[in-house]
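[1] here's my sequence, what's the structure:
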Amino acid sequence: MTERVKKLRSRSFWELRPEPSSFASSNKWSNKDMDPVPMHQRSWTMWDYTSYWLSDGFNVPTWNMASSMLAVGLSWRQALPAIAIGHFIIALAVTANGTIGARLHIPFPVINRSSFGYWFSYFSVVSRVVLAMFWFAIQTYTGSEAVYQMLKAIFPSIARIPNALPASSNITTVGIMCYFLYWLIQLPFLLVSPHKIRYLFIAKAILAPTTGLAMMIWAFVRTGGGPIFEQKATLSGSALSWAMLSAMNSAIGNYATLSVNIPDFTRYARSPRDQYVQVLVIPVIFTFFAFMGIAVTSAGNVIYGEILWDPLTLIDRWDNRAAAFFASFAFCLATIGTNVSANSISAANDFTALLPR
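    From the prediction side, this is the model:
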C-alpha cells in the first residue's frame, strides 16, 4: 500500500511517455495519435454515423432552436423548413470534409496543414480548441441542470438547500454541487478511446429519442398540439425574407465548427462510403427533434400557462417524479454524448497536434 502511494506521488507515474510516429522521426512533428488509423480500428459503419447524429441531435440547444425562430415572428411551418434547409447545407459541408478523413484516415489537425502550412495551421487549431472549451463548459452546465432534476426527483428536499454563494456568482450552492457531480459522471466517458466511443452513441441513439417521442406523445395526448400550431407569422415582405435567412443561418451555425473537424470521426470509417449517409440523416434528425421541441413546448403553454422552451424547466413542473427522473437522465446522457462528440474528442485531437507526445 505504501509503495502504491509513493508511485502516485511521483512525477514519473503521471507523465505520458512519447509514442513514436510511423511517419516522422521526431515527436515535434507527429505521434501515434496523428497517424492514419490502423486497419483494425476502422470500425465505424453507416449505422454508427446514423446513431452518432441521432445522439448528437437530441440535446437542449436543438430542442430550443425553433423557439428563437418563432420569437422573431416566424410560424412553425416556416421555422421547420428553415431548420431543414440550414442543416442540409451544413450536412453537405460535413460530408465533403468527412470524405477526406474517411479516405486518408487522418485527423483534422493533419489535414489542416495541407491548407495552411505547418506553422500557420496552429492558428486554426488553437481557434478550434478555444471554441471546444467554451462549448464544453456550456454543455457541462446544461448537464448539471439535468443532474439537479434527477436529484430533485429522488430527493425533493434538495430544492430547499440554502444558498451560501453571493448573487454575483450567478450560481447557487446546489448548482455548483450538481456541476461537480456531472463532472464526475462525465469523466469516465472522456477516457474512452474514440474508436470505441461509438457504443455510447448507440446507447444514446436508443434512449434519448425514445424519451423525446414519449414527451411528444404526452404533449399531443394532453393538448392536441396547443396554440403554437395555430400561431401565424407576424412578418411579411422583406422582413420575413430576412428572418428566414437569419433562421437558416442559425441552423447552419449550430454545427459549423464540427463540420470543420468532422475528419476526427470519419477517419474511423470502415469504408469511405459509410459516412455519406450523413448528408441525409443530419437534416432529417435535427428537423424532427426541433418539431418535438415545438410540440412539447406548446403543450406546456396550455398546461402551465407559459411558454417553457427549456425542457428541463418543463420537467421541473412535473408531479410524476419517476417520469421526471428518467426524462432528466435521458437529457443528462444526451449532453454527455454531445460533449464527447462535439467538444472533447475535437479538443483532444487538437491538443495532440499542438503538443505531440
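
[2] alpha carbons only for contacts and neighbour counts from here, please
    Will do.

[3] packing partners of the helix or strand encompassing Thr210?
    Assessed by DSSP states H and E, Thr210 sits inside helix 198-223. Helices and strands touching helix 198-223, as assessed by 3 or more C-alpha pairs under 8 Å, 6 or more residues apart in numbering; DSSP states H and E, comprise helix 46-57, helix 278-304, helix 321-338.

[4] I have a second one here; can you model it like the first so I can compare?
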Amino acid sequence: MGFKEFHDKYLVVEGGESEDGFLVNDDIRPLALKDRKWNSLTYFTFWFSATATVSNWYSASTGQALGLSMWESLACSFGGQCLIAIIITLNGRAGATYHIGFPVLCRTAFGVYGAWWPAFNRAVMAIVWNGVNSVQGGQCIYVMLHAIFPGMARIKNTMGSGSALTTGGMIGFVIFWVVMCFFLVVPVPKMRGLIYAKVIVFFVCAIAMLAWTVTKAGGLGPVVHQGSTVHGSERSWLIFRFIMLGAANCATFASNAADFQRYATKNTDVILGNLAGFPIANFIVAIFGNLVCASGQVIFGKVVWNPITLLDDLLVMDYTSKTRAGAFFIALCFAYSCIFSAIFENSLPAGNDIAALFPKYVTVRRGFFICAVLTVAINPWYLLGSAVIFVRFLSSYQIFLSTIAGILLVQYYLISRGYIIIPDCYTSSKSGVYYYWHGFNLRAFAAYFIGIAPNFYGFLNNMGVKAPIGLTRFYYVAYWVGLFLSAFVFWGSCKIWPPAHVETTWKEPRDYVRPEEDISAIEASSVEVMPGSGDLEKRIVTSKTESV
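    Coordinates of the predicted model:
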C-alpha cells in the first residue's frame, strides 16, 4: 500500500475528503437528530455531575486556606457562580439551537480561519484542566494503594518539593490515566447513565468523608464557629477577590457552553439546568468542601485544602483496618468522579476544539486521545503544589476566555440576531458571509486584543511579575472587564464597519436540522428559518436542500 492509499484510507476522516476538508468533518457538523438526547432533567443532573469534582472542592475551600471563614468562603463561591450562570445560559443558546460546538460557533464571529485561534485557546485550557483532574485522580489511586499496601508511603520521593505528586503518586497517576483512556471509547450521547451514576458516587463519598471528619473534629460546633484569620481591608478585598474568582473559575464553561448544550433536544432544555442547577450544584459541593476543610483544621491544627491529602493524613494518623477500608472506599469514589469530570469537562471540549483545528485528520474521538497524550506532556502535577499556586492558575487564563465570550455574545444577539447561516460556517468560498477578510474577521481580533490589554499587566503579576497593589486588585475583575470591553469594541466596530451578514430583527429558528435528514420526524414549523432579505433569502432557501 502506497502512502496516498494509506493517507486516504486511515488518516483522512469521514467527511474530510471534500474540497473544504480542512473546515468540516461529520463530527463538527450540526448534531444529527438521533444524537440530540439530552433533556431538561439531563442538563439539571449534568451540572450536579459536572460540579461534583475534586477541583470544585479545591476551589471552594481555598478561600479558607487564605484566611476567610467557612461561611465567607461559601458565600463568595455561590455569588460568583450565580453571576457566571447567566453568561453560560446566554452563550450556550446558539449551540442548543443549531447543535454546533464552540469552535464552529467561533467561525461566525472570528471567520472560518480566524476561529482557529479561539479554538486553540480553549483547547489549551481544556488540556491543562484535564491534567489537573488527572493529577487528582492519581492522588486518589495513590490513597487506594496506600490503604492496601503500607509500603507505598515509604517509596523514596524523587519528584521535588514543587510537585503535588510524590513518586508513589505518579504511580497512581499512570494507573488513572490508563483507566481514563479506556472510558474515552464510549460515545458521548450514550453517557447519560454515567452522568447519573457519577452524581450518586460523588455524593456518597462526600457524605461519608464529611461524617468521618466531623466526628473526629468533635462535632459541627467547633467546625462552623471558626472565624476569619484576616481582618479589615485585607478581609474585604479577599472576599471581593473570591466572589470574582467564583465566576472566573468557570470561565471555561462560559466560553464553550455550546459544546455540551448542542446535545439538547430543544434549546429550552438547558435553561433550568444552567440558571438553577449550576449555582445550586456548586453550592452543595462547596458546603462539603468547606466543612471538611474546616474539620481538618480542627483535627490537625492546620488548613488542609486538598481533600485527598486530608484523606491520606487520616490514613497515616490511624492505620487500622476500619480506617484503611474507609479511605479506600472514599478514594475509589473520588477516582470514579475524577474520570468523568475529565471526560465531560475537558476531553469533550478539547476533542471538539482539536477536531475543528484539524478536521481533515481529527475526529472528536481522536481529539480525546490527543488531549490525553498532551495532558502528560504538560507536567500538570506542578499546578497543585499549594493553594496559592492553584488560585493563580484559576485566575490566570480567564482574560483570554472572557474576551472570546464577549465577542460571541455580541455576534449572536446583536449582529446576527439569532440567525446563523450554517453552510457558510463550513466553506472557504469568498462568497461565504463568514469568510470576511481572507477568512479572518479583523473586527473580532481587534476586540479580542483590546479586551485583553487592560488586564495583561495583572496577568503578568499573577505569573510572578511585581506590580502595584492597585493593579493586583484591578485584576480581580479581569473577567468582567475583558467580557464587556471586548463586547463593546466588537459591537462598535460592526456598527462603523458592517460585516456581510447583519440582521435588524430577531430571526432565531426554533431548531436547526441537517438538510439531508428526514424533517418529518419533527414539526415542520420547528425547523422553519425566518426569511431574510435579498441574496441572504436565496441562501436560506438553498440551505434547506443542500448538505453542509
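
[5] just the TM-score for the two chains, thanks.
    For these two chains in superposition, a TM-score of 0.89 is obtained (TM-score structural alignment, normalised by the length of structure 1); 347 aligned residues with a C-alpha RMSD of 2.6 Å.

[6] ranges for the helices of the stretch 101-250 of structure 2?
    Under the criterion DSSP state H, counting those that start in this stretch, the stretch 101-250 of structure 2 contains helices at 102-110, 116-148, 167-183, 192-216, 220-224, 232-248.

[7] re the thing from before, indicate which one of the helices and strands packed on helix 198-223 of structure 1 is closest to Phe155 of structure 1.
    Closest of those to Phe155 of structure 1 is helix 321-338, at 9.6 Å (criterion: C-alpha to C-alpha).

[8] three-state assignment of the counterpart of Thr62 of structure 1 in structure 2?
    Correspondence of Thr62 of structure 1 to structure 2, assessed by TM-score structural alignment: Asn56. What DSSP: H, G, I helix; E, B strand; the rest coil gives for Asn56 of structure 2 is helix.

[9] rewinding a little: Serialize the helices of the stretch 101-250 of structure 2 to JSON lines and add fields for mean neighbour count and distance to Val270 of structure 2.
    JSON lines is the format used below for these (neighbours: other C-alpha atoms under 10 Å; distance: least, C-alpha to C-alpha, whole Å):
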{"stretch": "helix 102-110", "mean neighbour count": "28", "distance to Val270 of structure 2": "16"}
{"stretch": "helix 116-148", "mean neighbour count": "25", "distance to Val270 of structure 2": "22"}
{"stretch": "helix 167-183", "mean neighbour count": "18", "distance to Val270 of structure 2": "25"}
{"stretch": "helix 192-216", "mean neighbour count": "18", "distance to Val270 of structure 2": "15"}
{"stretch": "helix 220-224", "mean neighbour count": "15", "distance to Val270 of structure 2": "35"}
{"stretch": "helix 232-248", "mean neighbour count": "20", "distance to Val270 of structure 2": "19"}
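
[10] nearest to Cys338 of structure 2, out of those?
    For Cys338 of structure 2, the closest of the helices of the stretch 101-250 of structure 2 is helix 116-148, at 5.5 Å, according to C-alpha to C-alpha.

[11] these two touch, right, Pro311 of structure 1 and Val60?
    Yes. Under the criterion of C-alpha atoms under 8 Å, Pro311 of structure 1 makes contact with Val60 at 6.9 Å.

[12] who are the contact partners of the match of Thr62 of structure 1?
    When contacts are counted by C-alpha atoms under 8 Å, 6 or more residues apart in numbering, Asn56 of structure 2 touches Asn282, Val285, Ala286.

[13] the second one touches Tyr58, doesn't it?
    By that I understand Val285 of structure 2. No. Applying C-alpha under 8 Å as the test, Val285 of structure 2 and Tyr58 come out as separate, 10.0 Å apart.

[14] what's the counterpart of Ile294 of structure 1 in structure 2?
    If you follow Ile294 of structure 1 across to structure 2 using TM-score structural alignment, you land on Asn290.

[15] do you know how far the closest residue in space to that match that isn't next to it in sequence is from Leu310 of structure 2?
    Leaving out its chain neighbours, the residue that sits closest to Asn290 of structure 2 by C-alpha to C-alpha, 6 or more residues apart in numbering is Ser61, at 5.1 Å. Counting by C-alpha to C-alpha, to the nearest Å, the gap from Ser61 of structure 2 to Leu310 of structure 2 is 12 Å.

[16] before we move on, back to that, so how many other residues sit close to the match of Ile294 of structure 1?
    By the measure other C-alpha atoms under 10 Å, the count of residues near Asn290 of structure 2 is 29.

[17] that one contacts Met70, correct?
    Yes. Counting by C-alpha under 8 Å, Asn290 of structure 2 touches Met70, with 5.8 Å between them.

[18] name the residues contacting each of the two.
    Ser61, Gln64.

[19] more crowded one of Ser61 and Leu310 of structure 2?
    Neighbours per residue (other C-alpha under 10 Å) separate Ser61 of structure 2 from Leu310, with Ser61 holding more: 31 against 21.

[20] now do the contacts for that one.
    Met70, Ser73, Ala286, Gly289, Asn290, Cys293, Trp305.

[21] just the element for it, please.
    Here Ser61 of structure 2 sits within helix 54-65, counting by DSSP H and E.

[22] and for the aligned residue in structure 1 for Asn25 of structure 2, nearest residue in space, chain neighbours not counted?
    Counting by TM-score structural alignment, Asn25 of structure 2 lines up with Asn31 in structure 1. Excluding the flanking residues, the one nearest Asn31 of structure 1 by C-alpha to C-alpha, 6+ apart is Ser21, at 4.2 Å.
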